[in-house]
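S.K.: Got a predicted structure here, sequence first:
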Amino acid sequence: MSKHIKAKKKTKQKLSNKIIRLFQEQPQLQANYKQIAGKLAVTNKATRNLIVEVLEEMAKNNIISEVSRGKYKLNIKNTYLTGKITMHSQGYAHCISEDYKDPVFVAHRNLHCALDGDLVKIFLLPLKKGKEPEGIVSEIIERSRKKIVGTIQLTKSFAFLVPDNRKIPYDIFIPPDKLPENIENNMKATIRIIEWTRKMKNPIGEIINVLGYAGDNETEQHAILEEFELPYTFSKAVKQEANKISKKIPEQEIAKRKDYRNILTFTIDPVDAKDFDDAISYRKLKNGNIEIGVHIADVSYYVRQNNILDKEAYLRGTSVYLVDRVIPMLPETLSNNLCSLRPNEDKLTFSVLFEFDSKDFHIVNHHFYKTIIRSNRRFHYDEVQEILDKEKGDLFAELKQINEITQAIRKKRFDDGALSFERTEIKFKLDKEGKPLDIIFKETNQAHQLIEELMLLANKYVATKFNIYEKKHRNSSFVYRVHDKPDQEKLRSFAQFIKQFGYKLN
């Protein structure tokens, strides 16, 4: 293809986008090529002639209609979609819409100031054979982010912020009058966009928070929190509500629960765990069988529906674990104190109690209770594994029997077709300043499997109980965590991929 033909094609593409934008901004517009050239300020004769060609092609592709000789209007029907933008690091994007089965490609030049996650209205271009659907952003309905985190680069006359998020392919221009006095080159900061029009190459922003020097651990951790809009402090009202909760459990509440405070109970967690939300109990029954209890902290006793703590937890959704800190879902008074199953403290729990046959370890019976427990001991995983390996140590006999039972459960689970996704968890050993000193590879051992199997077993029985309940009570509902059936097209693609290595799917 000659340079002239390439240049002409590029000019026509630009004209097409401008004409579409013109019709989008004035949906009732009916105009001929001269009127369109005037509105686009095109005076060059050759370019005006190209407008005629572009209009004819657009009419042929059903983007516009010829309402009278040489006069056109936009075909509005079925040309617009609403969806969310997913940016790619290369600068282009896709729009995901519930009203359209396929992602719609949006070229960088057609984003028109849209950013990753924005809810937008797009103009759907005619589908070309062999190409994916393509569209042009015509309106930003709602911005997904109110602030952007990045590194400040200073020049003599202005500054700009280079975003940490690679899905934001624009540097943010910061005018001198929007720079705080304490700002320095290579500092991390949070900005908000204050101006950005389609005619502007880069957005204009102002700094709302200076985080510190790039590379400093505290700065980088706060940058992560800002980037993902994670609230790392609680409001005064939330703290006050948490602090009002009495640490003493009322006798009338204890009377409602099954009392397991005199049954051997302990927790097994990572060595650096701060909150202990599950525990197990063990005892031999008079009939010779073994009872193992799985106890989960009863947070609902302290966090009542629709109170300020419940609303705060709803907004946060989960606790977030970073390399050197935890951003809890609930204030520390609850997460690390009242609802943490710490040793030698009375705690309220939900419990599933399993009775195992002492010979072949099959489940003879099970019960669900609200309980009160008192943990006797806090273990960490490596400690339990060492006791099992050396066959001696605190509670060896009990741990040995629980391990034998959970290994039997595990074997049956895999015999029944369960899949094992083995993965190595990585942890970092940090110094006081948060700089990494070493990488620790955590491998799953029998101590991990002991807890894993009991938690899976409890979840299975709880889900089964509610499934039976739902069948009897049609208006009830329960949240299940499930894995959907595999996509057949992806399975076929995967089968073709592994075939080259000598494998096949049954």
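M.R.: The structure has been received and is ready for your questions. Since the structure is predicted, the reported quantities are computational estimates derived from the model, not experimental observations.
S.K.: contacts and neighbour counts: CA atoms only from here.
M.R.: OK.
S.K.: next one: stretch 399-414 to chain centre, how far?
M.R.: Chain-centre distance of stretch 399-414: 33 Å, with C-alpha atoms, centre = their mean, to the nearest Å.
S.K.: Could I get the full set of helices for this protein?
M.R.: In the chain, the helices defined using DSSP state H lie at 3-25, 33-39, 45-60, 217-227, 236-243, 251-255, 308-316, 332-333, 381-390, 396-415, 446-472, 488-499.
S.K.: got the contact list for Val364?
M.R.: Residues in contact with Val364, defined by C-alpha atoms under 8 Å, 6 or more residues apart in numbering, are Phe354, Glu355, Phe356, Asp357.
S.K.: Relative to Gly91, which of those residues is nearest.
M.R.: Phe354 (55.4 Å; C-alpha to C-alpha).
S.K.: For the closest one, list the residues it contacts.
M.R.: Glu291, Ile292, Gly293, Ile363, Val364, Asn365, His366, His367.
S.K.: and those residues, which two are the farthest apart?
M.R.: Maximum pairwise distance among these (C-alpha to C-alpha): 13.7 Å, between Gly293 and Val364.
S.K.: In addition, the following structure is provided for comparison:
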Amino acid sequence: MKLLAKKKGNLTREKIADALDLYSAQDKEALRRRLRAMERDGQLMFDKYKGYALMDESLMVSGKISIHQDGFGFVSYSDSEKDLFLTAGEINHVFDGDVVQVLMSPSGSGNRSFNKLIKILERNTTQIVGILKRKGDDFYLVPDSSKISHKVDVDDRKMMDAKAGQLVNADIIEYPTFRQNTLVQIVEVLGHPEDPGMEITVALHRHGLVEGWTDEEFDHAEACGTEVAEQDKLGRADYRDLSFMTIDGADARDFDDAVYCERKKSGEWRLMVAIADVSHYVRPDDVLDVEAQTRATSIYFPGHVVPMLPETLSNGLCSLNPDVDRLAIVCDMTINAKGLVISSEFSEGVIHSHARLTYDQANAVAVKRQSKMARDVANSNPDIIEHIKNLHDLYKVLIPARSKRGAIDFDTQELKFNLNKNKKIASMTPVIRNDAHKMIEEFMLCANVA
């Protein structure tokens, strides 16, 4: 390094050998290995045309790598710069999501293959899900993730009674290098690939998602009870006489928003959007808040939900279920004939949902009033029919205002997965978005703008 610093430029291996008086084949081989090691450790840069030079620290960056299923990867290191491309050969011992140090191409030629992986700074994969395989006396894992192309050996000293052909979850006990494979130890046998619901089980483990709850989290949720305490209603605006209703998908289990609409004598509209007041039960930094921040959201699979909060809350006290009192944050808006929100007020309130409707039911009442579904709703909930019509009439006022302000309509095709008795996908059918879907979306936008 002193030699290269003194020369202030590139030197070939031959010139370095001459400068260091290394003439024997043995010495030159030792020099070759040493230079390769220094290059690998990020001490030297190598150019096949110019030779070796001291590392230019300004070209060294670090970031998280995203690996493509074909083996190559991109390193994100700056919000303002393009990601750096790394070839499959550079990263055959790296996992998707690892934080790595990269030497950017010094040429500025844009040849992306010049970027060089220096070292792995942080490992972010600790477990691998895959199918256990056997070859002779050795076991290995075929990862479920297409982003893992490494060979994965299995420590056969702790097999958890797993059999070849089964899906397992395994801890990484030795990370791969250029000289050795990944070594894992089985910690859980998931079952056979054809077992009912196995796709969901694998997805949960692949992404490190937690489905259950600790005793502390469960007890904390249970302590909230199953009904709203009378003392919790004190000091809140009482909206229980208003015909709030929830409108959601047929398979929805929790209802976090409810709506109510009436036409004022002035010709303006009163729109109220109620959102379940989760913050009353989940306080900052308590055990449920910490876990909810980790989960970030509820996760929906076909026929299965992993909630962000225990079911006691997510499907109970924090769900605006029909015919029960619930605490909510209520946005009370006045909307003029041009579809503009001219006033709004937020309050902590108590509501009593008068009905749980599906999108299809609400749409039938709004636009297919002579259909059997509309008549069934009218027979079971006659008091809400006028309010559904009010909601739809207001929606028709909001649409021209939406177009006038140039709002973009992301109306993409959604598919529904239909499962058979073994929880395997039997078919897929398109979800038909009707006026009820769009109506609720518009009302949520109004509340957000307010």
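M.R.: Structure received. Model, not experiment: these values are computed from the prediction.
S.K.: Overlay them and tell me the TM-score.
M.R.: Scored against TM-score structural alignment, normalised by the length of structure 2, the superposed chains reach a TM-score of 0.83; 411 aligned residues with a C-alpha RMSD of 2.8 Å.
S.K.: Any chance of the contacts of Val364 of structure 1 in JSON lines with distance to Leu125 of structure 1 as columns?
M.R.: Below are the contacts of Val364 of structure 1 laid out as JSON lines (distance: C-alpha to C-alpha, whole Å):
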{"residue": "Phe354", "distance to Leu125 of structure 1": "61"}
{"residue": "Glu355", "distance to Leu125 of structure 1": "64"}
{"residue": "Phe356", "distance to Leu125 of structure 1": "65"}
{"residue": "Asp357", "distance to Leu125 of structure 1": "67"}
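S.K.: In these, which residue is surrounded by the most others?
M.R.: Neighbour counts for those, by other C-alpha atoms under 10 Å, peak at Phe354, which reaches 23 neighbours.
S.K.: aligned partner of that one in structure 2?
M.R.: Applying TM-score structural alignment, one finds that Phe354 of structure 1 aligns to Met333 in structure 2.
S.K.: Excluding chain neighbours, give the residue nearest to its match in space.
M.R.: Ser344 (4.3 Å; C-alpha to C-alpha, 6 or more residues apart in numbering).
S.K.: Aligned counterpart of the one you found in structure 1, please.
M.R.: Residue correspondence to structure 1 (TM-score structural alignment): Ser344 of structure 2 is matched to His366.
S.K.: and what of Ser403 of structure 2?
M.R.: Looks like Ser403 of structure 2 aligns to Phe414 there (TM-score structural alignment).
S.K.: Could you report the neighbour count for its match?
M.R.: Neighbourhood size, Phe414 of structure 1 [other C-alpha under 10 Å]: 11.
S.K.: Please apply the same query to Lys8 of structure 1.
M.R.: 13.
S.K.: What's the match for it in structure 2?
M.R.: Counting by TM-score structural alignment, Lys8 of structure 1 lines up with no residue in structure 2.
S.K.: can the helices of structure 1 go into TSV with extra columns for distance to Thr371 of structure 1?
M.R.: Below are those laid out as TSV (distance: least, C-alpha to C-alpha, whole Å):
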stretch	distance to Thr371 of structure 1
helix 3-25	64
helix 33-39	76
helix 45-60	71
helix 217-227	37
helix 236-243	22
helix 251-255	8
helix 308-316	22
helix 332-333	21
helix 381-390	25
helix 396-415	21
helix 446-472	15
helix 488-499	46
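S.K.: Of all those helices, which one comes closest to Ile172 of structure 1?
M.R.: Using C-alpha to C-alpha, these put helix 217-227 closest to Ile172 of structure 1, at 15.1 Å.
S.K.: Identify each buried residue in the closest one, please.
M.R.: Neighbour-count burial for helix 217-227 of structure 1 flags Asn217, Glu218, Thr219, Glu220, Gln221, His222, Ala223, Leu225, Glu226, Glu227 (criterion: 16 or more other C-alpha atoms under 10 Å).
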